[in-house]
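**Q** sequence-free structure coming up:
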């Protein structure tokens, strides 16, 4: 009977030990102060989410399964971080900068590595943006995170010759994305307008000896009917008229005018002004001014955009004529009254 009780007590004691194990004291060997090895993060294949994953000092980018050869691996240094990337992944986009660098340029030894065999690329570009760019090589589409500036991503795409449009970039903030796309479109549109409209108008002014040009852009169907005897007093002989309905709509946006101004500035022009001003179309009435016999002509005005620029080289110099007063001494003959040389009298012209 006692034997059965002893077995029952022993089983209860064993279960208690298993439920509450005695803590094991750590020895000095388990308290090693040596730094932990740097963790390597492997990015998932195309199509898998990786938005919340952080970067460490070294990153391994997934490579195609066919890229088993170690010579296909490239070490790219971006902002102090190493990316291990497959060469075949980059060469798959031959029109990009990385595709050209590690394609024929690497074979011809134009692209060179450092002493450790690493390639330093993308100076000034952070690892977060570079990670987004690698998505283009993996799946052809980049997703811009909320904490990444669309403008910075666009500049990086321009640097790496990666196309930036709605087919390659996905962004939650559509306003910012459309703004950047509109800037690209505005540059292309105004560049064409400079060649077709601005340069011919400037040439006409330059052939007349002018060194500046004032252009007013009207709609194609705007009717201008000035009175020959009473034209508006606005110096119309110095104004060049361009009829272009599309440009009237284009220049009504402040952002487009900013882009246009920068383009004209980049092409060497000065004193650039763009805006909206009133332009007279036809005479409405004539009236006599109060207390005067002079006639006052009243015209109807419409709001239209204008472009003004100058190419004068010496615009900083004064245009006023400086008259210098020459000081001289007048001599009186000895036989004149006084009989002395009036050398102490000075005359000014």
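**A** On my side now, so go ahead. Not measured: the values here are computed from a predicted model.
**Q** only C-alpha atoms for contact and neighbour calcs from this point on.
**A** Fine.
**Q** so which helix or strand takes in residue 65?
**A** Residue 65 is part of no helix or strand when elements are defined by DSSP states H and E.
**Q** ok, now residue 301?
**A** Assigned by DSSP H and E, residue 301 falls in strand 295-310.
**Q** output the contacting helices and strands for that strand.
**A** If you count contacts as 3 or more C-alpha pairs under 8 Å, 6 or more residues apart in numbering; DSSP states H and E, strand 295-310 packs onto strand 212-218, strand 270-288.
**Q** ok, which of the ones you listed comes nearest residue 132?
**A** The closest of these to residue 132 is strand 270-288. By C-alpha to C-alpha, the value is 37.8 Å.
**Q** tell me how far residue 225 lies from residue 284.
**A** 11 Å (C-alpha to C-alpha, to the nearest Å).
**Q** next one: residue 51
**A** 66 Å.
**Q** likewise for residue 155?
**A** 53 Å.
**Q** equivalent analysis for residue 217, please.
**A** For residue 217 relative to residue 284 (C-alpha to C-alpha), the value is 22 Å.
**Q** who's more crowded, the two?
**A** residue 217 (24 against 11; other C-alpha atoms under 10 Å).
**Q** I'd assumed residue 244 was in contact with the more buried one.
**A** Yes - using C-alpha atoms under 8 Å, residue 217 is in contact with residue 244, at 6.5 Å.
**Q** use this one as the comparison:
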């Protein structure tokens, strides 16, 4: 009875055109023909030369790495027969993907099982109309800018639904690859040893979603109120639910806080307590088209503590200040021109003609008549200038 390993070896020989093209015309392989013990690769581990006829007969591994040179690697990713029949995937077809000078021989059925991902759309039902075309060798060049190590880890998502971050790969790099390939980046799909980096990325996602809700519910109504009064910028101070603002009408604060708008929300106050959340909020406001964005922590006067008298009898009011978050933003389109004065368009209102001033005639409509002077030919002036210069020389 034929063993499963022999079937897998024969499958690789017949359906891997990219590997067969590397063989010589005489049918001999470029690799050494000396016998070696079989070497089976674990996922994410680099393996040396593996002859096609030396597959592990009883192994459960579904990935093998073949090396054809220092810069040309072939990674064969396969589903076992049991998993393939259980999931209903059709076996037999293979495509070769080139990522970071590495060839991945994959059954496209694993991609079509995840139709919402980029690879699922590429090899799905609309494959004939896809913008991605194979090269002259029938291979697909995909995932530009993604390393082969990251792509190998991402392939595990199509098999088990989990991506394990490889050693030496940062979470932002893995996140960028997942976003490019339209794969969900969340705690159920990503497994990482560095929990701090993983939690940081998840917090950024949560902060962006949360601030978009805060923006619609709390901040936007204040922006609309400012716009309806003719303003083109807004300054919002976030206070807690327990903060009390009690200003003295006779001695209000002298720092322009009367133009600030207040949001009483302990939740929003706690949100802005973290500088990472303020950075996320700033990026959200920038994506929404706002300009001159400032987010930070500043002192805000709440109530009058006492009044001191300076020498001369002038009062000095001391207020109690609390450190609270603030948001400042603008939607002014011509902010550069608003502070520019074009002096060429300003006409002088002064006049030196008393008659025109008495008659109230506009200065630009006044015609001044000068008596004609004696007409002198230009040539008549030359001898005089010459004689004058000669007289100067004489004296």
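**A** Alright, I've got the coordinates. Computed from a predicted structure; not experimentally measured.
**Q** so after superposing, what's the score?
**A** Put the two chains on top of each other and the TM-score (TM-score structural alignment, normalised by the length of structure 1) is 0.76; 296 aligned residues with a C-alpha RMSD of 3.1 Å.
**Q** just to revisit the earlier point, tell me roughly how far the strand holding residue 301 of structure 1 lies from structure 2 on average.
**A** Following superposition, strand 295-310 of structure 1 is found to deviate from structure 2 by 0.7 Å on average (mean C-alpha distance after the TM-score superposition for structure 1).
**Q** that strand maps to which residues in structure 2?
**A** Taken onto structure 2 by TM-score structural alignment, strand 295-310 of structure 1 occupies residues 315-330 there.
**Q** pull the residues that contact that stretch.
**A** Here stretch 315-330 of structure 2 makes contact (C-alpha atoms under 8 Å, 6 or more residues apart in numbering) with 232-239, 251, 253, 269, 272-273, 290-310.
**Q** one more time with 7 Å
**A** 232-239, 251, 269, 272, 290-310 (C-alpha atoms under 7 Å, 6 or more residues apart in numbering).
**Q** distance from it to the middle of the chain?
**A** 33 Å (C-alpha atoms, centre = their mean, to the nearest Å).
**Q** related to what we said a few turns ago, how about the helices and strands packed on strand 295-310 of structure 1 in a markdown table, adding distance to residue 264 of structure 1?
**A** As requested, these are exported to a markdown table (distance: least, C-alpha to C-alpha, whole Å):
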| stretch | distance to residue 264 of structure 1 |
| --- | --- |
| strand 212-218 | 13 |
| strand 270-288 | 8 |
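**Q** indicate which one of the ones you listed is closest to residue 6 of structure 1.
**A** Among those, strand 270-288 sits nearest to residue 6 of structure 1 (C-alpha to C-alpha), with 102.5 Å.
**Q** angle of the closest one against strand 212-218?
**A** 60 degrees (axes from the mean of the first three to the mean of the last three C-alpha atoms, to 10 degrees).
**Q** could you say what helices and strands strand 270-288 of structure 1 packs with?
**A** strand 295-310 (3 or more C-alpha pairs under 7 Å, 6 or more residues apart in numbering; DSSP states H and E).
**Q** mean per-residue distance, the next helix or strand after the strand it packs on versus structure 2.
**A** Downstream of strand 295-310 of structure 1, the first helix or strand assigned by DSSP H and E is strand 327-329. By mean C-alpha distance after the TM-score superposition for structure 1, the fitted strand 327-329 of structure 1 averages 10.1 Å away from its aligned residues in structure 2.
**Q** gap between the following helix or strand past strand 327-329 of structure 1 and the chain center?
**A** Scanning forward in sequence from strand 327-329 of structure 1 by DSSP H and E, the next helix or strand is strand 346-348. How far strand 346-348 of structure 1 lies from its chain's middle: 63 Å, per C-alpha atoms, centre = their mean.
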